[in-house]
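Enquirer: here is my input, please return the structure:
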Amino acid sequence: MSAQRSASLKITREGLDIAIVVCPAVGDDSVGATPPGGQDEAMAKTIPDSTKNSLHWRLADRAHERWPDLAEVRMRYRAAFAYVDGVLADGQVIRLCRLRYLGSATTWSFAIYRASHDDYEDNILPSGSFTGTAEEALDCACGLYLNDSTAWTSDPRRINDEDH
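Expert: Next up, the predicted model:
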């Protein structure tokens, strides 16, 4: 019989730290087990070059459209992660967030850069979801680091991405 494991996630939302602990069901021996295909399937996926290119263009377009304080969006990649930095008009580079590639160019998990700890922390998006578009992640991070809380408010006229 395997030892029971729990997973935890610390979330910061609106200045509050929230810890979520997920405990396995009693008798669930699959938690933490190596996937059936062996160790290789447990490894993170790498981001395809085509996805890296489209991601950078999409984030640059979003920054141009929504974040005029950003002169440039810079990207760095490592394994399944895309690190997003913003460059201000004066040349200052600010780290914004880390995106985790989940196998699709349209859905990413999100970690905010914590300047106070010089690290990235998994986080939820303002929509309440653990995953979303790269643009949503950029808006969330820029809202924090460029001091614009409107990034976290939704337009009440838009429901399911449609104007009403």
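Enquirer: C-alpha only now, for contacts and for neighbours.
Expert: Noted.
Enquirer: other residues contacting the longest helix belonging to the chain?
Expert: Secondary structure of the chain per DSSP state H: the longest helix is helix 49-66. The contact list for helix 49-66, computed with C-alpha atoms under 8 Å, 6 or more residues apart in numbering, reads Leu70, Ala71, Glu72, Val73, Arg74, Met75, Ala105, Ala134, Glu135, Leu138.
Enquirer: another for comparison:
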Amino acid sequence: MWTFDPQSGGVKIPPAIQPSIRQRILDHAEKHYSGKFNRIDVRFRSQFCYIDAYIEPYVAPDFDPKVFGQTADEYRERLRNTPTHLCRLRYFGNKDRWTMAFYTYSHDAYEPSFFDNGTWHGTPEEAFDTSSVYLEN
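Expert: From the prediction side, this is the model:
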């Protein structure tokens, strides 16, 4: 008996729709989360769409360069250029019906996740909303 598994398989994302998907995500991020990130990176690889954020790092006023082996400015710049992984979307042939894996830093891996709508399926915008917890200050 065949059973649909929302966290395996998928269809390669056609290059023709990648720019519009990227723009939808960027527009949504700017409209709803402006000021919570420096920039958003959207990458495509086969059936996956990866969303990363670059966030302005916090540097404590009592930052000790001896502990970190770099100045506060060097530390800040390094963190500004380190992506915060938000999520990975899986494409099944419908630009408005994706599955999502949330990036868990505790396991250093993408883990299958429900959307905030309570289902395995949603839009790229809903995936951004679900994974935006990493953008909270």
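Enquirer: any idea what the TM-score comes out to?
Expert: The TM-score (TM-score structural alignment, normalised by the length of the second structure) is 0.72; 109 aligned residues with a C-alpha RMSD of 2.0 Å.
Enquirer: about what we covered before: now render the contacts of helix 49-66 of the first structure as JSON lines, adding distance to Arg114 of the first structure.
Expert: Converted to JSON lines, the contacts of helix 49-66 of the first structure look like this (distance: C-alpha to C-alpha, whole Å):
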{"residue": "Leu70", "distance to Arg114 of the first structure": "19"}
{"residue": "Ala71", "distance to Arg114 of the first structure": "21"}
{"residue": "Glu72", "distance to Arg114 of the first structure": "20"}
{"residue": "Val73", "distance to Arg114 of the first structure": "18"}
{"residue": "Arg74", "distance to Arg114 of the first structure": "18"}
{"residue": "Met75", "distance to Arg114 of the first structure": "17"}
{"residue": "Ala105", "distance to Arg114 of the first structure": "25"}
{"residue": "Ala134", "distance to Arg114 of the first structure": "18"}
{"residue": "Glu135", "distance to Arg114 of the first structure": "19"}
{"residue": "Leu138", "distance to Arg114 of the first structure": "14"}
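Enquirer: who wins for most neighbours among these?
Expert: Within these, most neighbours by other C-alpha atoms under 10 Å means Leu138, with 28 neighbours.
Enquirer: am I right that it falls within a strand?
Expert: No: per DSSP: H, G, I helix; E, B strand; the rest coil, Leu138 of the first structure lies outside any strand segment and is helix.
Enquirer: who's in contact with the alignment partner in the second structure of it?
Expert: In the second structure, the residue paired with Leu138 of the first structure according to TM-score structural alignment is Phe128. By C-alpha under 8 Å, 6+ apart, the contact list for Phe128 of the second structure reads Ile25, Ala29, Ile51, Leu86, Cys87.
Enquirer: try Ile40 of the second structure
Expert: Residues in contact with Ile40 of the second structure (C-alpha under 8 Å, 6+ apart) are Leu26, Ala29, Ile51, Asp52, Ala53, Tyr54.
Enquirer: mind running it again at 7 Å?
Expert: Leu26, Asp52, Ala53, Tyr54 (C-alpha atoms under 7 Å, 6 or more residues apart in numbering).
Enquirer: secondary structure element holding it?
Expert: Element membership of Ile40 of the second structure [criterion: DSSP states H and E] is strand 39-45.
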